[in-house]
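**Q** Predicted structure and sequence below. I'll ask about it afterward.
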Amino acid sequence: MSPRTQRKTSSSRRTSSQSCTKRPWTAKLAAGLLYSRTGDRVLLLATSVFPEFRGKGVAARLLGGVLDSLRKDNMTATVSCPFAAAYIRAHPEYADIVDARFPGNPHGHHH
């Protein structure tokens, strides 16, 4: 996944072992996406947004950027994160990124 983003107000970076993409919003860290990469497939594990940034579309922007990067890099996703599953259901233009062999839990689960 590319660490670049399309937004001027935020940036994305990888932490060690390429396991988490974080998105600062202004000068503060606002959200993160935990993932695991195997070959050309990424397992989307969990999305987290700090409380003061919830309800502002931060997680959607983060996930949209990650999915755009996966597409650009010809990679697929296995989805176990409920938010990612719901986002992909709401944005069918990303359905082709879900790995047909290992879709994960494309319906997500609700707490």
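**A** Looks like it arrived, so ask away.
**Q** Going by C-alpha atoms from here, please, whenever you check contacts or count neighbours.
**A** Will do.
**Q** other SSEs contacting the longest strand anywhere in the chain?
**A** In the chain, taking DSSP state E as the definition, the longest strand is strand 28-38. For strand 28-38, the elements it packs on are strand 20-25, strand 41-49, helix 58-72, judged by 3 or more CA pairs under 8 Å, 6 or more residues apart in numbering; DSSP states H and E.
**Q** If we use 10 Å, what do you get?
**A** The contact analysis (3 or more CA pairs under 10 Å, 6 or more residues apart in numbering; DSSP states H and E) places strand 28-38 against strand 20-25, strand 41-49, helix 58-72, strand 76-79.
**Q** Below is structure B, check it against A:
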Amino acid sequence: MTAFRDVRAEQRFEQGFVDEDGQVRAVFADYAVQGETRVILHVEADPALRGTGAAGQFMQALSDHARAEKLKLAPRCGYAVAWLKRHPEYGDVVA
């Protein structure tokens, strides 16, 4: 796994995860900036990572990042909406 990072120039959060063949593959979330809120437009995992839990680990890292940076998340992507609903412990970062 690689470190979670905010690629501000691309308005994208991303993190790498190792697939079953040992290759590093990406999970990312595109976002829009609205002040201190990041509107999560789309979350996507490389197809080789689907079903491995990588997207959930990414969402946890994203939520931890938002908390540490005092940001709010406004999910618009169906996956992000569902994940945040299943994890009420991150309710403080939801806009």
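**A** Good, I have the coordinates. Please read all numbers here as calculations on a predicted model, not as lab measurements.
**Q** quick one: TM-score?
**A** Once superposed, the chains reach a TM-score of 0.84 (TM-score structural alignment, normalised by the length of structure 2), with 91 aligned residues with a CA RMSD of 1.6 Å.
**Q** Average separation of the longest strand of structure 1 from the aligned part of structure 2, please.
**A** When structure 2 is overlaid, strand 28-38 of structure 1 sits 1.6 Å from its aligned residues on average, using mean CA distance after the TM-score superposition for structure 1.
**Q** Where in structure 2 does that strand fall?
**A** Strand 28-38 of structure 1 lines up with residues 24-34 of structure 2 when matched by TM-score structural alignment.
**Q** and that stretch, how far from the chain's centre?
**A** 6 Å (CA atoms, centre = their mean, to the nearest Å).
**Q** Return the set of buried residues in that stretch.
**A** 24, 25, 26, 27, 28, 29, 30, 31 (16 or more other CA atoms under 10 Å).
**Q** how about the nearest residue to the fifth one, chain neighbours excluded?
**A** Read it as residue 28 of structure 2. Closest residue in space to residue 28 of structure 2, ignoring its immediate chain neighbours: residue 14 at 4.2 Å, by CA to CA, 6 or more residues apart in numbering.
**Q** Check the first one too.
**A** Spatial nearest neighbour of residue 24 of structure 2, chain neighbours left out: residue 18 (4.4 Å); criterion: CA to CA, 6+ apart.
**Q** so the one you found touches residue 1, yeah?
**A** Yes: counting by CA atoms under 10 Å, residue 1 is a contact partner of residue 18 of structure 2 at 5.9 Å.
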